[in-house]
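Participant: Requesting a structural model of the entry that follows:
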Amino acid sequence: FHVRKTGALVLAEKDGRTYRISDALSGAVAGTVKKRALRKVTINNRLRSRLKGVLARMDLSDPDASVRLAAVNAMLATLDPGSIDLLEQLRARERDSRVRDALATAIAIGGLRSTDRRTRLAALAALHGNLHPAVRNELTRLIRDEKDQEVRGMARATLASIETRIAWSSLAETLFFGLSAGSVLVLAAIGLAITFGVIGVINMAHGELIMLGAYTTYVLQQLLPHSIGLALLLSVPAAFVVSGAVGIVIEKTVIRFLYGRPLETLLATFGISLVLQQAVRTIFSPLNRSVATPAWMSGMIQVNPVLSLTVNRLTIIAFTALVFAGLYWTMKKSAMGLQVRAVAQNRAMARAMGVRAARVDALTFGLGSGIAGMAGVALSQLTNVGPNLGQSYIIDSFMVVVFGGVGNLWGTLLGGLSLGVANKFMEPWTGAVLAKILILVFIILFIQKRPSGLFPQGGRAEV
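Facilitator: Got it, this is the predicted structure:
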C-alpha cells in the first residue's frame, strides 16, 4: 500500500477497523491508520516484468544450480547494461557448465541490444548456432529493425545456422521415435518369426499372447502397489512364463493336429484369439487398464533446447537389444537352438538324426509365445492395457516377418527397425493411416521381387 499523505510504501495488516502499517523495506512499525488513508499499489505488466527481473537477480546467488539457471532465463526479457555487468561477474565465478552457458547466452543477447556496432557483431558471432528460443526471437527483431547492412547480414547468417541445427535436431528426434517404434515391432514380431519359420504356422493368436504379457504386468503391479519398479522387473520373466505356457498348451491341444493344413490352422488360431480376448474381458472387464511407469523410466534426457529423448523409449530400445541378443545366443549357441534350426531346415533329416521334432515344435511355439509376452510388458509402458491390445500389432508383426525373411532373426531386426523409421518419417506428410497403407503397398511390391524377404532362411532358398 501507499500512504496517501506521504507516499510511503508500507505493508498493512488489518486490525479491527484500522490497519497496522510497517515500512515495506525495513519492517519498522509506522503506526495505525484507517483504510481511507491507504492506497493499494497497482500492478501492471510492466511492473510484473520488473519484479520478475528483481526476483531473478536475487536467485542468481542461490546455491542450487537449477534455481540459478531458471533465474538467468527469467532475466532475458529485462536485460539492461547493469544486468550485463552483473552477469559477466557471475559468469567469471560460475562452475556449473549449464549455468555458465546460459549466462554467456544472456550476455550475448544483451550485446545485440547495444548501440555499439562492434558489440552487436561480437554478440552475433557468439550466438552462432545457439538453440535457445530467446535467441531466435532476438535475431528476428534485429533483422527487422537493424539499419546496418553488415550487422543485418550477419544476423541472417546466424539465424540460418540456428535453423540448420534445428532441422538436424528434428531429424534426430524423428529417427529416435522411429527406432523406438521399430523396437516395439521387433519385440512383437520376433516370436512370430520363430514359430512361423520353424513350424510354418500362421498364428493369428499371437497378438493375444502379447496382450497376456501386458496383463501380467498389470496384475503384478496390483500385487505390489508400493514397488512399481520391482513389479515391472518381475513382470518380464513372469510374462514369459505365462504367455509361453499358454503357447505350449495351444500347440499341444490344437495346432499339433493341424500341421500341413494352413487354412484350418489360421481359422483355429483366430478362434483362439477370440476366446482369449473374451476370457480377459470376463476376468478384468472390457475397460482399459493403466500400468504405472516406475521413476527410473520416467522423464527425459535433454540433448539440447529443441531435442529431448524420453527415458521410457530409450529403455525399450535397450530392452529390445537385450532380448534379441539373448534369443540370438539361444538359437546359435545352445543345444535347443541347434535342434530348432535343424528342424527348420530339414525336418525329415532332423528326425532321422534323433531330434524329437514334436518336442522341438512345442518348445519353439512356447519360446515364441514367451517373447510375445515380454513384448506385452514393453507395450504396457507405452499404451493402456486392454483386450484389443494385440490386434493393433498382429498385422504389423506379419509385415515385419515377411519383409525381413521368415525365420531369420537379423531379417526381423532390420525389417522391424526399417519399417518403424520409415513410418515415422512418412507420418508428417501423409498421416499415420496413409503411411501404413503405403508401407503395406511397398511390402507387397517388394515380395513380388524377393518372395523370401531380405534375408532368406538357410535351406529354404531356391537354387
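Participant: Going by C-alpha atoms from here, please, whenever you check contacts or count neighbours.
Facilitator: Noted.
Participant: which residues sit against the helix or strand harbouring residue 342?
Facilitator: Taking DSSP states H and E as the definition, residue 342 sits inside helix 335-345. For helix 335-345, the external contacting residues (Cα atoms under 8 Å, 6 or more residues apart in numbering) are 197-199, 330-332, 350-351, 355, 357, 360, 364, 458-460.
Participant: Could you report the neighbour count for residue 28?
Facilitator: With neighbours defined by other Cα atoms under 10 Å, the count for residue 28 comes to 12.
Participant: Check the gap between it and residue 12 for me.
Facilitator: When distances are taken as Cα to Cα, to the nearest Å, residue 28 and residue 12 turn out to be 12 Å apart.
Participant: Name the residues of stretch 84-103 that are buried.
Facilitator: Buried residues in stretch 84-103, counted by 16 or more other Cα atoms under 10 Å: 84, 87-88, 90-91, 94, 99-100, 102-103.
Participant: which stretches of the stretch 251-400 of the chain form strands?
Facilitator: In the stretch 251-400 of the chain, the strands defined using DSSP state E, counting those that start in this stretch lie at 300-304, 307-310.
Participant: rewinding a little: which of the contacts of helix 335-345 fall in helices?
Facilitator: Within those, residues falling in helices by DSSP state H are 197-199, 330-332, 350-351, 357, 360, 364.
Participant: Quick check: the farthest pair among those?
Facilitator: In those, the most distant members under the criterion Cα to Cα are 330 and 351, with 20.6 Å between them.
Participant: Of the contacts of helix 335-345 - the most surrounded one?
Facilitator: Each of the contacts of helix 335-345 was scored by neighbours using other Cα under 10 Å; the highest score is residue 364's, at 27 neighbours.
Participant: Sequence B follows; please return its structure for comparison with A:
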Amino acid sequence: MKTCPPSARRPLCHTLLCALLVWLSLVATPAMALEPGVAEALGDNNFSRRSQAVADIIAATAQGDAEARELLVALSANKVPNARLNNQLRSRISAAAAVLALESPNRAERARAVDALLASPPPPTMIPLVDALVAKEQDSALQERMALLSALIALDADDPALRAQAAERIGATADPRYRPRLLPLAAPDVDPVVRSAAQDALARLDAAERTARQVGTLFAGISLGSVLLLAALGLAITYGLIGVINMAHGEFLMIGAYATFVVQNLFRQYLPGAFDWYLLAAVPVAFVTAALVGVVLERLVIRHLYGRPLETLLTTFGISLLLMQSVRMLFGAQNVEVMNPSWMSGGISVMPGLLLPWNRIVIIGFAIAVVLCAWLVLTRTRLGLFIRAVTQNRTMAACAGVPTNRVDTQAFAFGAGIAGLGGCALAQIGNVGPDLGQTYIIDSFMVVVLGGVGQLAGAVVGAFGLGIVSKIVEPFWGAVLAKIAVLLLIILFIQKRPQGLFALKGRSVEA
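Facilitator: Presented below is the predicted three-dimensional model:
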C-alpha cells in the first residue's frame, strides 16, 4: 500500500478514529438507505477523491455525534488529505457495504451480496440491519437465504438464546457446509442450551450427509452402469449371434471416441458459432465409422474363423493391438482433449452437499435411448427378426432362406456401431487415448456373461447391477479390490447358473 508524504500524513489514531466513526454511523442507522456511491466511498483509499459520496454520507448520518460529523465535513472539504484505512477496518467497512448492497433494487446484485456474505458473515452488530432487510425482501428465495445469513451472524452473538435459535435454524437447512460453524458451539464449555441446540443441529446435518452420500453412491453406480451398458450392448449382440470372442471390441469404443474428437475439431475450425452442437453431429459419425470398421473386420478376418473360438480370440487380440497402433500413428500416443458442450457443463444440486453433473445425467439418458433403439431394431425390423432367428438356430434359419452370412455382417456392424456410440459418450467423461478400449473390454465380457449371451435385457440388468455393486463396495475396499470382489461374485454365480440371468431360448441352444 502506498504511503503519504510526511507533510500530508495524518496521525494514525485520528485516521482510524475517522474510519471507525464512519462505520459506526452506518451501523447505528440500519433502516436508512444510502445514496449510490457511498459503498464505493467506504472502500476507497482516498476519501477526498469522492467528495460527493462523502457528502451523501454526511447527509445520511443524522444520528452521528458531533465529532464524527466534524471529521466527515473535514474529509469532504479536503481539509484532511489522503486519509487512509488499515486492513482490519477496511474489512469491517467492506462488510457493512456488502450488507448495504442487500438494499439494491436489482435482484442479481442482492443475490451476489447474499452469496458474498454467506461465505464471509459480517459481525453480530449487523443483525438488526439484516433482519430489517429480510422483512422488506419480496423474493421468497432471497428472503430465505437472507434469513439463513442472519442465523449465521447470530452464531457469534452474545445472547445464548439467540445463538441456540440460530443453531436450530442452520440445522434445519441440512447443509453439511455449515458443520464447521456449529462444531465450536458443541464444546463442553459452552452454555448448555446452546450446546444442546448445536448437538441436535449437528445430528441433523450428519443424517443429511449420510443420505446425500447414499444417493450419490446410487447415482454413481447408475452412471457407471450406463457406461458399461454402452460398452457391452454391441458385444452381447455379436457374441450371442456368431459366438466370436472379439477382443477387439474395446477398440470400437476408441474409434467412436476419436471420431467425436475429429468432429469437434471440424466444428471448432469451420463452425465455431455452432460448436455447442457438435455432439449431435458426432453421434451418427461415431456410429457409422465404427460400423464400417466392423464390416471390414468381419469380412476380411472373422468370417474365416467361425467355429474356432481360440483362434478367433488370438486373432482379434492382435487386431486390437493393430488398431491401437494405427491410432497412435494418426493422432499421437498422448490423450486428446474432447470438450463438453456448454449445455453439458456444470450440474444440478438435488440436495445440500450433492451435485449431479449434467454430463453424467445426459449419458444415462443417452444409454437408455440407445437401448430403446436396439430393442426396436431387434424386435420391429426384418434385420432383427433374422438376427433372432440365426441366434436361436442357425441351421434352421438357413434352411428357411435367411442369408446367414449377410446377417452376420450386418449384426456385427450394428454391434460395432453401438460400441462407437459408447465411445462418443465416454469421450465426454474421461480421457480419450489409444488405450481407451482396454479399460472396458473385461467389464463388457463380465456384463455379457452375467446377463446371458445374446440377451438385451440381460445386458441391461447385468450392466446396471455391476455398476451399482461396484460403487457400493469401492468405499470399503478400494477400486481394485472391488473389481476383484465383483469378479469372484460373478464366478460363483455362473457356477450355479451357467447361462446367466436370462437364458437364451431356442432348439439348438436347448439341445
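Participant: What would you report as the TM-score here?
Facilitator: Counting by TM-score structural alignment, normalised by the length of structure 1, the TM-score of this superposition works out to 0.89. Behind it: 452 aligned residues with a Cα RMSD of 2.8 Å.
Participant: re the thing from before, how about the helix holding residue 342 of structure 1, aligned to which bit of structure 2?
Facilitator: Taking TM-score structural alignment as the measure, structure 2 aligns residues 382-392 with helix 335-345 of structure 1.
Participant: Any buried residues in the matching stretch, and which?
Facilitator: If you call a residue buried by 16+ other Cα under 10 Å, then stretch 382-392 of structure 2 has these buried ones: 384, 386-392.
Participant: Switch those residues over to JSON lines; also include distance to residue 236 of structure 2.
Facilitator: Compiled in JSON lines, these are given as follows (distance: Cα to Cα, whole Å):
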{"residue": "384", "distance to residue 236 of structure 2": "14"}
{"residue": "386", "distance to residue 236 of structure 2": "16"}
{"residue": "387", "distance to residue 236 of structure 2": "12"}
{"residue": "388", "distance to residue 236 of structure 2": "12"}
{"residue": "389", "distance to residue 236 of structure 2": "16"}
{"residue": "390", "distance to residue 236 of structure 2": "14"}
{"residue": "391", "distance to residue 236 of structure 2": "11"}
{"residue": "392", "distance to residue 236 of structure 2": "14"}
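Participant: quick one: residue 424 of structure 1 and residue 177 touch, right?
Facilitator: Yes: with the criterion set as Cα atoms under 8 Å, residue 424 of structure 1 and residue 177 qualify as a contacting pair; they are 6.9 Å apart.
Participant: counterpart of residue 199 of structure 1 in structure 2?
Facilitator: Under the alignment defined by TM-score structural alignment, residue 199 of structure 1 is paired with residue 242 of structure 2.
Participant: same thing with residue 103 of structure 1?
Facilitator: Mapped onto structure 2 by TM-score structural alignment, residue 103 of structure 1 lines up with residue 146.
Participant: ok, for its match, nearest residue in space, not its chain neighbours?
Facilitator: The spatial neighbour of residue 146 of structure 2 that comes closest, neighbours along the chain excluded (Cα to Cα, 6 or more residues apart in numbering), is residue 134 at 6.0 Å.
Participant: Check residue 220 of structure 1 too.
Facilitator: Take residue 220 of structure 1 and drop its neighbours on the chain: the residue closest to it by Cα to Cα, 6+ apart is residue 231, 5.6 Å away.
Participant: how close does the one you found sit to residue 213 of structure 1?
Facilitator: The span separating residue 231 of structure 1 from residue 213 of structure 1 equals 13 Å under the rule Cα to Cα.
Participant: So between the two, which is more surrounded?
Facilitator: In this view residue 231 of structure 1 and residue 213 are compared by other Cα under 10 Å, and residue 213 has more residues nearby, 34 against 22.
Participant: got a list of what that one touches?
Facilitator: For residue 213 of structure 1, the contacting residues are 235, 239-240, 242-243, 372-377, taking Cα under 8 Å, 6+ apart as the criterion.
Participant: coming back round to it: mind listing which of the buried residues of stretch 84-103 of structure 1 are in helices?
Facilitator: Under the assignment DSSP H, the buried residues of stretch 84-103 of structure 1 contribute 84, 87-88, 90-91, 99-100, 102-103 to helices.
Participant: which non-adjacent residue is nearest the residue nearest the centre of structure 2?
Facilitator: In structure 2, the C-alpha nearest the mean C-alpha coordinate belongs to residue 357, at 2.7 Å (Cα atoms, centre = their mean). Here the nearest residue to residue 357 of structure 2 in space, its sequence neighbours aside, is residue 347; by Cα to Cα, 6+ apart that works out to 4.0 Å.
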